[in-house]
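# What follows is a predicted structure for the sequence shown.
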Amino acid sequence: MADPLSADRFLAALLAEGVRVQEHPGWRTHNRNHKGPWGPVHGVMIHHTVTRGSAYTVELCRTGYTSLPGPLCQGVITKDGIVHLIGWGRANHAGGGDPDTLAAVVAEEYGARPPAPDVGNSDGIDGNARFYGFECENLGDGQDPWPAPQLDAIERVSAALCRAHGWGPKSTIGHLEWSDDKSDPKGFTMASMRDRIGVRLGSTPTRPPTTPTPPPASRYEPYPGRAFFMAGSKAALGKVSPIFTQMGNRLIARGFGRYYSVGAGPKLGRADVNAYEAYQRSLGYSGDAATWPPGPTTWNKLQVPNT
């Protein structure tokens, strides 16, 4: 049990543990502190994202979605082992969990795993206030691999925070150990990860590289902002950009080609608008949420190639 680290101390702890870090703009002040307490903290929680693609995963965790706004964690651990810092403070990652699990973590008194949780997200105690959270890029199907650099990063970030607070490895748990309706992370056991963390805590930290490793270049077009798609309060029909060609091609590939008579092109047309709205409805959006213009969540999910 402790007050959360400052952003500066957190970053310093990661770097001292040899973590490869990528800082994203505004991460130090991006949080949900206006929705509830942040601290005291008792441990570290590990998640999987059920996503594919580093750029998409990081942006989704940073912005969240309509029913669960971001940040969805403090850091995203991509398959290449880079830890992307996207928020600092309260984040929507843990949800409700079991008070018996919390007591076992605080005392660090349990066997291979904490007691199985009997409550879930809707009826448990607030974990967003009590745990640091790391979302890890993985489909969560038990088949998607966990590369060695990614597992190493999970080990290092957990050890870094445990070392900074004077905790042992049993202060690191998985989401499935906190809530009875969660299954993450799937594909490795938290018991084996705690073993790794324990070994590391008994060793001298590896010194970090002199500069953080930059993230790989995204293959996809970043969300260009609402104004890009609009002319005042109406769709910017007739606007020309190669981004519209790539967007249309992706919509056609996703099964919405019936709206196009001659294929996609660089001039924004009614076919593009109709196809995109149909695409948004296919994702479960309705009413105003399904209408033009695109939002960042559906845009990133479409994965429009770079122009």
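Right, received. Where do you want to start?
# from here on, contacts and neighbour counts on C-alpha atoms
Will do.
# At which residues are the strands of the stretch 51-200 of the chain located?
64-65, 68-69, 75-77, 82-85, 96-97, 125-126, 131-136, 172-174 (DSSP state E, counting those that start in this stretch).
# isn't residue 275 right next to residue 250, touching?
No: using C-alpha atoms under 8 Å, residue 275 is not in contact with residue 250, being 10.3 Å away.
# take a look at this one as well, against the first:
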Amino acid sequence: MAPPLSPDRFLTILRAEGLTVIEHGDWRNHNRNHKGPWGPMHGVMIHHTVTRGHDYTVDICRRGYGSLPGPLCHGVICKQGHVHLVGYGRANHAGLGDDDVLRAVIAEQDLPPDNEANTDGNRHFYGFECENLGDGEDPWPPEQLLAIEKVGAALAREHGWTERSVIGHLEWQPGKVDPRGFTMASMRSRIAARLDDNPQQEDDMPLTTEDKAWISGEIRDAIKELVAVEVLTKDGIIDNPNPDTADTNAYISMETSLRNIEIVARRADKTSADVKAKVDSLSVGSVSPDALAEILADKLAARLSS
């Protein structure tokens, strides 16, 4: 039994899988939860939209139509392979389906024929609508099929499921044909291979200049945290917070350090700004923290990009 992921975790795992994710409106709170429960989660359901056009498809899946209000899914997978998040929570996508199918999904067994519509699927499945006319002729671009594979693998991996937890609408509700244009058996094979190979790492992009700058900043802050207490202790500005480690680089959080510094500074009739300035000017030997951070960031970036 798996509770639904939090919206933030849902977003995180999709992006970690290498997907381009686009957020629409207040998708985190756009749902049909007032109509019934959502969860526990047992799988992922794939649909086709019977629509043409990226903007129109995303809009109708978010708003719904007529007697079927939105959201009509959690994510829309467009032909470019992007995932558009339009809602989170209970959504009008699965409808009533076969309880035997649900039991097979939970047990991760071969699916029986869907010949009943007696079980609430909106409660138990993440739903993804895929932009396609559903006529068997509208093509499925490789980018879109790869995105479906990644979505299924990301959620299966996070919940500890296998590929058997990813099904099509046609396998759930009698009379449904979606998705039409590829088989769910072939898609499950792709998801299984992805889970076995765990290609999350292969999809990582090389670090950008912005990534390296962020790493440099993090390292710079870490260096200051690690040496600030020791240097300030030696200068008599603060007491050693851990006398047993007087010969090592004592570590406490920067928040705690600055709080202690401010207390002692007031006692010594100094301003906290003066002391913080001293921390910012710390050097390690003849190398400043900023210069050292840049060197370490380049080395770390090279390692992560290899």
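Looks like it arrived, so ask away. Here the structure is a predicted model, which means the values were calculated and not measured.
# Quick TM-score on the pair, please.
The TM-score (TM-score structural alignment, normalised by the length of structure 2) is 0.66; 205 aligned residues with a C-alpha RMSD of 1.3 Å.
# What is the corresponding segment of structure 2 for the host helix or strand of residue 277 of structure 1?
Using DSSP states H and E, residue 277 of structure 1 falls within helix 270-282. Under TM-score structural alignment, helix 270-282 of structure 1 has no counterpart anywhere in structure 2.
# One more: stretch 190-201 of structure 1?
Mapped onto structure 2 using TM-score structural alignment, stretch 190-201 of structure 1 covers residues 184-195.
# how much does that stretch stray from structure 1?
Following superposition, stretch 184-195 of structure 2 is found to deviate from structure 1 by 0.2 Å on average (mean C-alpha distance after the TM-score superposition for structure 1).
# mind listing what's buried in that stretch?
Across stretch 184-195 of structure 2, burial judged by 16 or more other C-alpha atoms under 10 Å covers 184, 187-188, 190-192, 194-195.
# Tell me which entries of those lie within helices.
Assigned to helices by DSSP state H, the following of the buried residues of stretch 184-195 of structure 2 qualify: 184, 187-188, 190-192, 194-195.
# Same list (the residues you listed) but as CSV, adding distance to residue 32 of structure 2.
Compiled in CSV, those are given as follows (distance: C-alpha to C-alpha, whole Å):
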residue, distance to residue 32 of structure 2
184, 27
187, 29
188, 29
190, 32
191, 29
192, 31
194, 32
195, 31
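# In those, find the pair that's most separated.
The most widely separated members of these are 184 and 195, with 16.1 Å between them, by C-alpha to C-alpha.
# picking up where we left off before, neighbour-wise, which of residue 275 and residue 250 of structure 1 wins?
Between residue 275 of structure 1 and residue 250, counted using other C-alpha atoms under 10 Å, the more crowded position is residue 275 (22 against 19).
# picking up where we left off before, can you lay out the strands of the stretch 51-200 of structure 1 as CSV showing distance to residue 18 of structure 1?
Compiled in CSV, the strands of the stretch 51-200 of structure 1 are given as follows (distance: least, C-alpha to C-alpha, whole Å):
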stretch, distance to residue 18 of structure 1
strand 64-65, 28
strand 68-69, 31
strand 75-77, 14
strand 82-85, 11
strand 96-97, 31
strand 125-126, 31
strand 131-136, 17
strand 172-174, 18
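# Out of those strands, which is closest to residue 109 of structure 1?
That would be strand 172-174 among the strands of the stretch 51-200 of structure 1, by C-alpha to C-alpha, at 12.4 Å.
# Structure 1: which residue goes with residue 112 of structure 2?
Alignment note: residue 112 of structure 2 maps to residue 115 in structure 1; criterion TM-score structural alignment.
# Please tell me how far the helix holding residue 277 of structure 1 is from the chain's geometric centre.
27 Å (C-alpha atoms, centre = their mean, to the nearest Å).
# before we move on, what about stretch 112-132 of structure 2?
23 Å.
# Helices of the stretch 151-300 of structure 1, start to end?
190-201, 242-251, 270-282, 296-302 (DSSP state H, counting those that start in this stretch).
# Repeat that for the stretch 201-306 of structure 2.
Remark: helices assigned in the stretch 201-306 of structure 2 by DSSP H, counting those that start in this stretch are 209-234, 254-267, 272-280, 289-305.
# Would you mind pulling the contact partners of the third one?
The set of residues external to helix 272-280 of structure 2 that reach it, using C-alpha atoms under 8 Å, 6 or more residues apart in numbering, is 224, 228, 258, 261-262, 265-266.
# redo that, cut-off 7 Å
Contacts of helix 272-280 of structure 2 with the rest of the structure, by C-alpha atoms under 7 Å, 6 or more residues apart in numbering, involve 228, 262, 265.
# Next: stretch 197-207 of structure 2.
Under C-alpha under 7 Å, 6+ apart, the answer for stretch 197-207 of structure 2 is 16-18, 301, 305.
# Mind doing that once more with 6 Å?
17-18, 305 (C-alpha atoms under 6 Å, 6 or more residues apart in numbering).
# What is the burial count for residue 57 of structure 2?
Here the count is done by other C-alpha under 10 Å, and residue 57 of structure 2 has 20 residues near it.
# same deal with the one 10 residues further on?
A total of 6 residues lie near residue 67 of structure 2 under the criterion other C-alpha under 10 Å.
# now it: how far from residue 92 of structure 2?
11 Å (C-alpha to C-alpha, to the nearest Å).
# got it, and residue 303 of structure 2?
Counting by C-alpha to C-alpha - residue 303 of structure 2 and residue 92 of structure 2 are separated by 45 Å.
# Of these two, which one has the most company?
Remark: of residue 303 of structure 2 and residue 92, residue 92 carries more neighbours, 21 against 9, as counted by other C-alpha under 10 Å.
# Show the contacting residues for the residue lying closest to that one once chain neighbours are set aside.
Take residue 92 of structure 2 and drop its neighbours on the chain: the residue closest to it by C-alpha to C-alpha, 6 or more residues apart in numbering is residue 72, 4.6 Å away. Contact analysis of residue 72 of structure 2 by C-alpha under 6 Å, 6+ apart lists 61, 91-93.
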